[in-house]
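[1] Mind folding the following:
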Amino acid sequence: MTSSAFRALGVPTHLAAVLEARGITTPTPIQAATLPDSMSGRDVLGRGRTGSGKTYAFLLPMVARLTESGTKRAPKRPRALILAPTRELATQIDEALAPLAEAAGLTSRTIFGGVNQRPQVAALTRGVDVLVACPGRLEDLIAQGFVTLNAIEITILDEADHMADLGFLPSVRRLLGATPQTGQRMLFSATLDKAVDTLVKQFLHQPKVHEADSAESPVPTLHHHVLHVSNDAHLPVLVNLAAAPGRSVVFTRTKHRAKKLAKQLNAAGVPAVELQGNMSQGQRERSMAAFHAGTAQTLVATDVAARGIHVDDVGLVIHADPPVEHKAYTHRSGRTARAGAEGTVVTLMLDAQRSDVRDLTRKAGVKPTITRADERHPVLVEIAPGERTFPGGLVKPEPQQPTGGRRRNPAGDRSRGAEQGRGANRTEGRAQSRSERPRGAAQGDAPSGRRQGQPRSRSAQPVGTGGAAAFSASTGRGRGRR
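    Got it, this is the predicted structure:
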């Protein structure tokens, strides 16, 4: 099939040409299912897993219909609104929109907290066609009189179930209620639970419902493994997997753990960056830029990255800390095996986590291969093939004496690791920072993939003075508190 497949679904030729220039010629199932209705102006409810192509499923009809409508943008009165749960997802949507908008002569602007609002206000005052916004900051700007939604022709709600998980539904209801009832509305979600169904019944008019690649359906190109490891082997196994060629995403339960593991991976010679809620917007952008560019081969993240973040060729997802519930497992795992590509998901399981992981995978509808392993086990190379960057391949490096300064105390490192495993999880459970909270907080938005690709560039330095400490540091015991 060529781009004529998109034209057959109603996509204008100039927009299909933009897709073809980006190597996109075949509609995904969710695009093929929804485009005929959305292009005709119908309200649409699309259900599909992350990575199924939902972004173009709503961007294409939005751009086409705004072009056809003939209305003009005006100061403070955008013509279309896309609501997203996280600033990372909003930025990603806007990046996908940019070439389509340029081809159609439209303008767009992202609106989210955690950054100075002045550039956002300046763009709104000039007038924009499309707002890609997180709910909290948008409501703040409406309250300040910098924007109104009474000229919105098309409203799109992306990752509706994640909005519900983050507590944004009251804000979403207020914002949808501020848009004209006569406008077209599209809602996309990986799951359709009771909270999302309430939005559908309240705001969508006789919607056409389409489901493709739902979160519950199996991904034939995604391979699941559970590695049963001891506390001492947890970090060496993680380093071994992350050191293999290809991009990987490592998920942790807490912000402190993400920061710590990123440092430990770097110390072991694996270029890594973190993504967690205590980082500023600038820090987040620098981390994602490094990961996109390949200067960092591993992204260590909390669930801020489980939804909506797309990076090509992520071949491996590692649950360093098993998630609390199965929906998080599904969405974390969706960072790989996107759009038909193959991918692997590994869950590191301690003795105390066996029951939880068994229940988790059962509810997620997956049957993983379970292996009791340490850093020398050959299954690690089977899961993540390729030469490792640290000396000795599968062999755990021996502790090395620092060349200067005070000698590090491995026992002290283990003590700090154990302390992290207990105290950091309590810290994570405290009230979120201002930039992470749903509506009512000052910033108003929450924080927030294949291994077959070319090997990443990375430093080939041996595990030196920090690497030995990284291998000997404990990862903490048990799953901790939320």
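[2] all contacts plus neighbour counts: C-alpha atoms, from now on.
    Fine.
[3] Now Pro245. Nearest residue, chain neighbours left out?
    Nearest non-adjacent residue to Pro245, counting by Cα to Cα, 6 or more residues apart in numbering: Pro455, 4.8 Å away.
[4] what about the one you found, neighbour count?
    Residues lying near Pro455 (other Cα atoms under 10 Å) number 14.
[5] Over to Glu382?
    By other Cα under 10 Å, 9 other residues sit near Glu382.
[6] what's the helix or strand for it?
    Element membership for Glu382 (DSSP states H and E) is helix 379-383.
[7] what residues does stretch 225-232 touch?
    Contacting residues not belonging to stretch 225-232 are listed as 344-351, 368-374, 472, 474-477 [Cα atoms under 8 Å, 6 or more residues apart in numbering].
[8] Second input sequence below; structure requested for side-by-side comparison:
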Amino acid sequence: MTSQFARLGVPTSLVAVLAERGIQTPTPIQAATLPDSLAGRDVLGRGRTGSGKTFAFALPVVARLADTANPTARRRPAPGRPRALLLAPTRELAAQIAESVKPLADASRLSTLTIFGGVNQNPQVRTLKSGVDILVATPGRLLDLRDQGHLSLEAVEVTVIDEADHMSDMGFLPGVKKILAATPRDSQRLLFSATLDNAVDVLVRQFLHDPVVHEADSAVSPVTRMEHHVLTVSAAERSDVIADLAAAPGRTILFTRTKHGAKKLAKQLNGRGIPAVDLHGNLSQNARVRNLAAFDSGRVETLVATDIAARGIHVDDVALVVHADPPTEHKAYLHRSGRTARAGSAGTVVTIATPDQRGDVQGLMRAAKIKPTVTPASADVLRELAPGERRVFSADEVADRTPSAPEQPSSRPRRSGRGGGSGRGSGSGRAAGSGRSGQAPTASQPQAPRGQRAGLKASGNGSGRVPSGVAPAGSTRGAAAFSASAGRSVRRRTR
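    Below is the predicted model of the structure:
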């Protein structure tokens, strides 16, 4: 039977690469754009993050450069003169694009290079001098190397601008215009964006030639299987509610408004025995890579991030997104929330709102065209939104899992791995089978169940109550023990 990708015009060799990775059916944005992009047309693709845009542009880029009709005649790239340019707004997105492109390029004997700031440029310069077919880059480092004379864009045959609206939000459009102006006027240009605001529209009108416009999914509508909730909490309850959600089984992303807030919250969670890593602009590139890798692999199941992770970060099976700090504008809310409910999976989005934030949150939801379920935080509500036993770890175990956590003295052997088999049940209203679950254990990565953490104590009227304190990890009363005030139960950690 002919592959659906083959029917769209994707070369057989690339279809085989996709099949090896279990990719058989094109997403709507891929099905819409591939016939035109493969034919050499300029394309404007509009679709939400997570809609499959990376392969929508990676496939035509590789197919064009590979010249599958006559591979022996394919020319080699000249030193410092890449043949294709894939531009991304952040280092993390550039790295993830490169990861998706590489197997396609390898199958077609094409070379790739990723360049971004925050790291030594010398290895990048050396690779450029050897000749590169496909260059994945962020605008700042690309312009730096161009201005230093290390590369020219005069040989670029196809340019891709990914997350164009994010480029605009981050103030990169002047640099993007310089970059596009340096590529040949008759070269192919593919622009992908979740929204098309005025700034992006100017980019389209100035640099794309008679583009074909394709849209997959509304740029403002929520993902179909995404549940939106607002939890109203007092200022005193806020930290405990966030910690309770973070301690639930499976991957969770907590968004904060500031870099300092992300660092502080991750530190607080680690101190409570809930392994967490942070992701924000103040981290070195190596730390960002380590932390994201720990989260992506499942070794750490809680990521605390600023909006740097709201766009283009692709991590599977994130079933819970928590706006620990509500964003200031609705586009940020939608893009943050888009980290869950990806590839047809269900997901839950929770916004924490203290009394002084409720008015702003109401306006935010109206602008985003979201009608959330608004409820006070309680034990029952938290267990419905994030099912599963809460778990904490000892300080040593937290250090084992978190690459950026301060080193803790330990006489115990270090071990890695993540909790597995504690998927989130279907009792929360999610479709069965979409639970939060861990990866299967491997022989080289022994698994340990996530330790229990006592949750909010349900009161007699079922409303629940947020506990005021948690015993330190490693306490003789058990790592999950709450302070035993009147009427409060203490649950011991079982091993």
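[9] just to revisit the earlier point, mean per-residue distance, the helix holding Glu382 of structure 1 versus structure 2.
    Using mean Cα distance after the TM-score superposition for structure 1, helix 379-383 of structure 1 ends up 0.8 Å from its aligned counterpart in structure 2, as a mean over the superposed pairs.
[10] ok, and what's touching that helix?
    With Cα under 8 Å, 6+ apart, helix 379-383 of structure 1 has contacts from 237, 240-241, 344, 371, 373.
[11] Helix, strand or coil: sort out the residue nearest to Pro245 of structure 1 for me.
    coil (DSSP: H, G, I helix; E, B strand; the rest coil).
[12] What is the aligned counterpart of Ala258 of structure 1 in structure 2?
    Taking TM-score structural alignment, Ala258 of structure 1 has Ala262 as its aligned residue in structure 2.
[13] Strands of structure 2, residue ranges please.
    43-47, 84-87, 112-115, 134-137, 158-161, 188-193, 212-216, 226-232, 251-255, 277-279, 302-305, 318-323, 347-353, 373-376 (DSSP state E).
[14] right, and those strands - which one's nearest Met1 of structure 2?
    strand 212-216 (26.3 Å; Cα to Cα).
[15] how far does stretch 175-193 of structure 1 stretch from start to finish?
    20 Å (Cα to Cα, to the nearest Å).
[16] so how far is Ile313 of structure 2 from Thr348 of structure 2?
    17 Å.
[17] ditto for Glu157 of structure 2
    With Cα to Cα as the criterion, Glu157 of structure 2 and Ile313 of structure 2 are 27 Å apart.
[18] Please apply the same query to Thr54 of structure 2.
    Taking Cα to Cα, one finds Thr54 of structure 2 at 12 Å from Ile313 of structure 2.
[19] Asp217 of structure 2 now?
    Applying Cα to Cα, the value for Asp217 of structure 2 to Ile313 of structure 2 is 19 Å.
[20] which one is the residue nearest to the spatial centre of structure 2 nearest to, not counting chain neighbours?
    By Cα atoms, centre = their mean, structure 2 has its centre lying nearest to Ile313, at 2.5 Å. Closest residue to Ile313 of structure 2 apart from its sequence neighbours, by Cα to Cα, 6+ apart: Leu93 at 5.9 Å.
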